[in-house]
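> Sequence first, predicted model second:
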Amino acid sequence: MDDLKSNKLGFWSIFFLGINSIIGSGIFLLPNKAYADVGLASLIVILINAVLALFLALCFAETASIFDKNGSSFVYAKEAYGNFVGFEIGIFAWFIGIVSWSAEIQGFLTALGGIYPIAIDPYYNKLFVIAIGIFLGVLNYLGVKFSKILNNLITVSKLLPLILFVLVGIFFIKGSDFFPLIPKIEFGLSTGNLGVATLVIFYAFTGFDLLAVAAEDMQNPTKNLPKAIIWVMIFCSIFYLMVMVVCIGLLGPKLGTTSVPIASATAAIFGSSGFLFITIATLVSIGGITIALSFIAPRSIQALADSKYVPEVFNKKGRFGTAGFAILLTTAITVSLALYGNFIFLASLTVIARLIEFISTAGSVLVFRKRKLKAQYKIPLGPIIPVIAIILSIWLLSQSSHENLLFIIIGFIIGAILYVTYAKKQMERQ
């Protein structure tokens, strides 16, 4: 029993898992977009996202404490709303993995473009996207596994430069770049711009849902998971706010014109050597996440196949013990999306797909409470937090572009076709 307990994640392991899941390309590459949209009010955007992410994360914590196995939005939705909605959420989980992977590929090339502009040249960018997609798809098929040591190195490589950036940069900020804050918010800001900026920056806060789905592997999850979620979101929110403050204080209006904000801000202090250092750290961080997502993305459709909800060909193992068709199809769709859109577009699309998943989970909290299902952890303040999370999520969805919504509708239609033609019969049999 003690041996089993020692293999489970304690509070600090959960905490660092959360940090590793959340901090990534978003904070390295998106502060410029927020500033370009709303200027100094980008600081308010960080706070709005912090509240929404914390409330949604708490919803995941409560739903995860109801089930005695690793949770997922698919499990919650199927239990709360029935087979069809559950299946659609399962398909969206696969879609989220695909879009996230494609976003990180373009994010990597955007960062690389800071030192090698050829990476963002329209022609060569497409060649790089195809090459990266094929390389990672082949690695995935060959069953290459990456150790915990690699993950730890990636975590340190992205946190240390950011911490140094904040600790050093705070002594060089120019106070004049923060005025006039109040007039900017009251008279120079449209609600539309605020919504668009909030939608894009929310990408930097996603990943907290990965904590809740691993509850089975944690020590005393009903105590440690909610506590870790709260502290992870507090840490990330304060950290992101400080990064944004330093970026504004070092670059001022120039922040809205650079594609690599943290690297450009570092260059304002240390010149080209600082720019190169942060760019390399950014590439290592985004590269690590890109590799991880290449392995994670096909697993969602494999999980549905394992449950007989999609044809078994999606989980048919080849000579290397991997699901070749699931990897091939996932890689092909990922590359196609990365060829179609840039990092900002793909990050926004990822957020919209995740919001559908998040709204479903927040709503399931209310459904499970009405059914009086026993939860080992309950969010305080009754239904207030889940309801606010749903309202804010719907507001963010309303800020999305028609192009993004079209992709979501297509994904919904594909899911409905798969359900009617195959999954419905399988679920009825079970």
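Done, it's in. Numbering: from 1, shown residues only.
> make it CA atoms for all contacts and neighbour counts henceforth
Fine.
> Do me a favour and get the end-to-end distance for stretch 302-320?
End-to-end span of stretch 302-320 (Cα to Cα, to the nearest Å): 16 Å.
> That one: which residues count as buried?
302-311, 314-316 (16 or more other Cα atoms under 10 Å).
> Of all pairs in these, which one spans the longest distance?
Spatially, the most separated pair among the buried residues of stretch 302-320 is Tyr309 and Lys316, at 13.9 Å (Cα to Cα).
> show me where this structure has strands.
Per DSSP state E, the chain carries no strands over any range.
> Spatially central residue for it, please.
Thr206 (3.5 Å; Cα atoms, centre = their mean).
> Test my guess that that one contacts Leu54.
No - counting by Cα atoms under 8 Å, Leu54 is not a contact partner of Thr206; they are 10.4 Å apart.
> Is it correct that Gly133 is in contact with Thr330?
No - Gly133 is beyond contact range of Thr330, at 10.0 Å (criterion: Cα under 8 Å).
> give the contact list for the nearest residue to Ala303 once chain neighbours are set aside.
Leaving aside its sequence neighbours, Ala303 sits nearest to Asn315 (Cα to Cα, 6 or more residues apart in numbering; 7.8 Å). Asn315 is in contact with 301-303, 305-306, 323, 325-326, counting by Cα atoms under 8 Å, 6 or more residues apart in numbering.
> Next one for the comparison:
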Amino acid sequence: MNAGKNRLPLWQRVFRIKKFANPLLDAIEPGSEGHLKRSIGLWPLVALGIGSVIGTGIFIVLTEAVPKAGPAVVLSFVLAGITAALSALCYAELASAIPVSGSSYSYAYATLGEGVAFVVASCLLLEYGVSVAAVAVGWGQYLNELLHSGFGWSLPESISSPPGHGGVLNVPAMVLVLLCALLLLRGAHESALANALMVLVKLAILALFVVLAYGAFDSRNLTPFAPHGMAGVGAAASSIFFSYIGFDAVSTASEEVENPRRNIPLAIVISLVVVTTVYILVALAGVGAQPAEQFTGQEAGLAAILHRVTGQDWPALMFSAGAMISIFSVVLVVLYGQTRILYAMAKDGMVPPLFCRVNRNGVPAQNTLIVGLGVALLAGLVPLDVLANLTSMGTLVAFFIVSVGVMVLRRKQPGLKRGFSVPLYPLTPVLSAVFCLYLIVGLAAETLELFLVWVGVALLFYFAYSIRNSKLELAHAAG
């Protein structure tokens, strides 16, 4: 009875703010939760950022994007890159001010309220889980390219291609996700080291592609440059934006990073500069080496381009192997990010406590196994184009909220210590929000409908479980 009398009105419960500086609200309950270990320095963190982004789309996305924009897909990458850069600056400021696990979920909780934070979390889970599945699908394509080039045979299409593209169950994609989940159970330090080595391989492979493709560059392939006008450029930018997602995975590692106020903003900015440069070079090399119409339906696109321009098997063989390693690192890092978001939510009481229980290696083991199994099913059963567009939608909504969060936090807590501040405030967060909305509008109507269904399901869970079990609710009820 007393708890009912003390309960706040619904709107106040939905929009209540979590103050991360309050040690009472951040306390660890013995026996139910544990501490993550701070074992990641700046350069492993930069590698984590690069590893989570490069491979998320560049190895497979030209096949989807070039038919929409033609050679002007280079401008689509620039447009998506500008949006990502603006969002990255906003992430950097919030990460330096609120250096905790949970990425934009935690930032929204500190600025816009619990209900908004839960919606953002649902977007992040969509972004991370679905993007991992999308990338894993691409891994299966490159595995077949490797087997065909090196040994003259391939896996049956029914078990190696995504549904909707000749496949029934994408077994290689499922195996990849489960392997990454097993590696994550070893610990954050070991996973970061493995990722750093794989990032070096992927950068070397993309450098090989750029050099060989530029050797076959033909300016006639760039004409007509924008056959579908700026509408095509915008549509392609919306669909390839998922190529830029992942840098926010850096901020999910906040509780495992040394000196997070300094290292997280630096890692976000450095990783995005490297990624944007590489993407533009690869896109320009690709459209210069091959006529735009040949990209339609082309599997393992970059490896196929190398095979065509060299007339030999070894470049494509090497590239396919490198692409498989690259995509492995993306799946590893993004899967890691999703588990840490669920960890942060469980600490707040928003999802069941099993998601924040850690083992003796400092790893949320049950969380990792559940996420791995769920994402493996997505990778095996859902068509690629649906995965890519849903990823973009979830990402853009989360980025929009972060942009707004920067302005809200500046207004509510102007004296809060920040290791980094966005330049040209308030222009930068305003432009970031506007660019995100522009790309959202460019997504297909089917994507928007599926996203609304996802958010609706998330809100049902929030009102059925989270609003009753959040740490803020329990603290208020306790008086």
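Received, thanks. The structure presented is a predicted model; accordingly, all values stated were derived computationally and were not measured.
> follow-up on the earlier one: let me have the contacts of Asn315 of the first structure in CSV, extended by distance to Ser273 of the first structure.
Shown next, in CSV, are the contacts of Asn315 of the first structure (distance: Cα to Cα, whole Å):
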residue, distance to Ser273 of the first structure
Ile301, 44
Gln302, 45
Ala303, 46
Ala305, 49
Asp306, 50
Ala323, 44
Phe325, 44
Ala326, 43
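> Among these, which ones are in helices?
301-303, 305-306, 325-326 (DSSP state H).
> Could you export these as TSV, including distance to Asn49 of the first structure?
Formatted as TSV, these follow (distance: Cα to Cα, whole Å):
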residue	distance to Asn49 of the first structure
Ile301	29
Gln302	32
Ala303	30
Ala305	34
Asp306	35
Phe325	37
Ala326	34
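> Could you single out the nearest of the residues you listed to Leu199 of the first structure?
Once Cα to Cα is applied, the member of these that ends up nearest Leu199 of the first structure is Ile301, at 26.6 Å.
> Mind telling me what that closest one corresponds to in the second structure?
Under the alignment by TM-score structural alignment, Ile301 of the first structure pairs with Leu342 in the second structure.
> hmm, back to that, of the ones in helices among the contacts of Asn315 of the first structure, just say which sits nearest to Ile118 of the first structure.
Comparing those against Ile118 of the first structure with Cα to Cα places Ala326 closest, at 31.8 Å.
> Please tell me how far the closest residue to the match of Ile301 of the first structure other than its chain neighbours sits from Lys347 of the second structure.
In space, Leu342 of the second structure comes closest to Phe355 once its chain neighbours are excluded; the distance is 6.2 Å by Cα to Cα, 6+ apart. According to Cα to Cα, Phe355 of the second structure stands 8 Å off from Lys347 of the second structure.
> now do Phe435 of the second structure
Here the criterion is Cα to Cα. By it, Phe435 of the second structure lies 33 Å from Lys347 of the second structure.
> For stretch 148-162 of the second structure, measure first residue to last.
Stretch 148-162 of the second structure: ends 18 Å apart by Cα to Cα.
> how far out from the middle of the chain is that stretch?
In terms of Cα atoms, centre = their mean, to the nearest Å, the centre of stretch 148-162 of the second structure is found 28 Å from the chain centre.
> residues contacting Gln376 of the first structure?
Per Cα under 8 Å, 6+ apart, neighbours of Gln376 of the first structure: 62, 65-66, 222.
> mind redoing it with 6 Å?
Applying Cα atoms under 6 Å, 6 or more residues apart in numbering, we find Gln376 of the first structure in contact with 65, 222.
> How about the equivalent of it over in the second structure: what's its closest non-neighbour residue?
Using TM-score structural alignment, the partner of Gln376 of the first structure in the second structure is Gly419. Using Cα to Cα, 6+ apart and skipping residues adjacent in sequence, the residue nearest Gly419 of the second structure is Ser96, 4.9 Å away.
> Could you measure from the aligned partner of that neighbour in the first structure over to Tyr377 of the first structure?
Superposed on the first structure with TM-score structural alignment, Ser96 of the second structure falls opposite Ser65. When Cα to Cα is the yardstick, Ser65 of the first structure and Tyr377 of the first structure sit 6 Å from each other.
> Settle it for me: which of the two has more neighbours?
Neighbours were counted for Ser65 of the first structure and for Tyr377 using other Cα atoms under 10 Å; Ser65 has more, 25 against 19.
> mind listing what that one touches?
Counting by Cα under 6 Å, 6+ apart, Ser65 of the first structure touches 375-377.
> hmm, back to that, any chance of the buried residues of stretch 302-320 of the first structure in JSON lines, with distance to Asn20 of the first structure too?
What follows is those, written out as JSON lines (distance: Cα to Cα, whole Å):
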{"residue": "Gln302", "distance to Asn20 of the first structure": "24"}
{"residue": "Ala303", "distance to Asn20 of the first structure": "24"}
{"residue": "Leu304", "distance to Asn20 of the first structure": "26"}
{"residue": "Ala305", "distance to Asn20 of the first structure": "29"}
{"residue": "Asp306", "distance to Asn20 of the first structure": "28"}
{"residue": "Ser307", "distance to Asn20 of the first structure": "29"}
{"residue": "Lys308", "distance to Asn20 of the first structure": "32"}
{"residue": "Tyr309", "distance to Asn20 of the first structure": "31"}
{"residue": "Val310", "distance to Asn20 of the first structure": "31"}
{"residue": "Pro311", "distance to Asn20 of the first structure": "34"}
{"residue": "Phe314", "distance to Asn20 of the first structure": "29"}
{"residue": "Asn315", "distance to Asn20 of the first structure": "28"}
{"residue": "Lys316", "distance to Asn20 of the first structure": "31"}
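> Looking at the alignment, what corresponds to Phe399 of the second structure in the first structure?
Using TM-score structural alignment, the partner of Phe399 of the second structure in the first structure is Phe358.
> Just list the residues touching Gly140 of the second structure, thanks.
160, 172-173.
> quick check, nearest of those residues to Val199 of the second structure?
Using Cα to Cα, Ala173 is the member of the contacts of Gly140 of the second structure that sits closest to Val199 of the second structure, with 19.8 Å.
> Ignoring the adjacent residues along the chain, who's closest to that closest one?
For Ala173 of the second structure, ignoring the flanking residues on the chain, the nearest one in space by Cα to Cα, 6+ apart is Ala136 at 4.6 Å.
> What lines up with the one you found in the first structure?
Using TM-score structural alignment, Ala136 of the second structure sits opposite Ile105 in the first structure.
> so stretch 396-410 of the first structure matches what in the second structure?
Using TM-score structural alignment, the partner range for stretch 396-410 of the first structure is residues 439-453.
> ok, residues contacting the matching stretch?
235, 238, 390.
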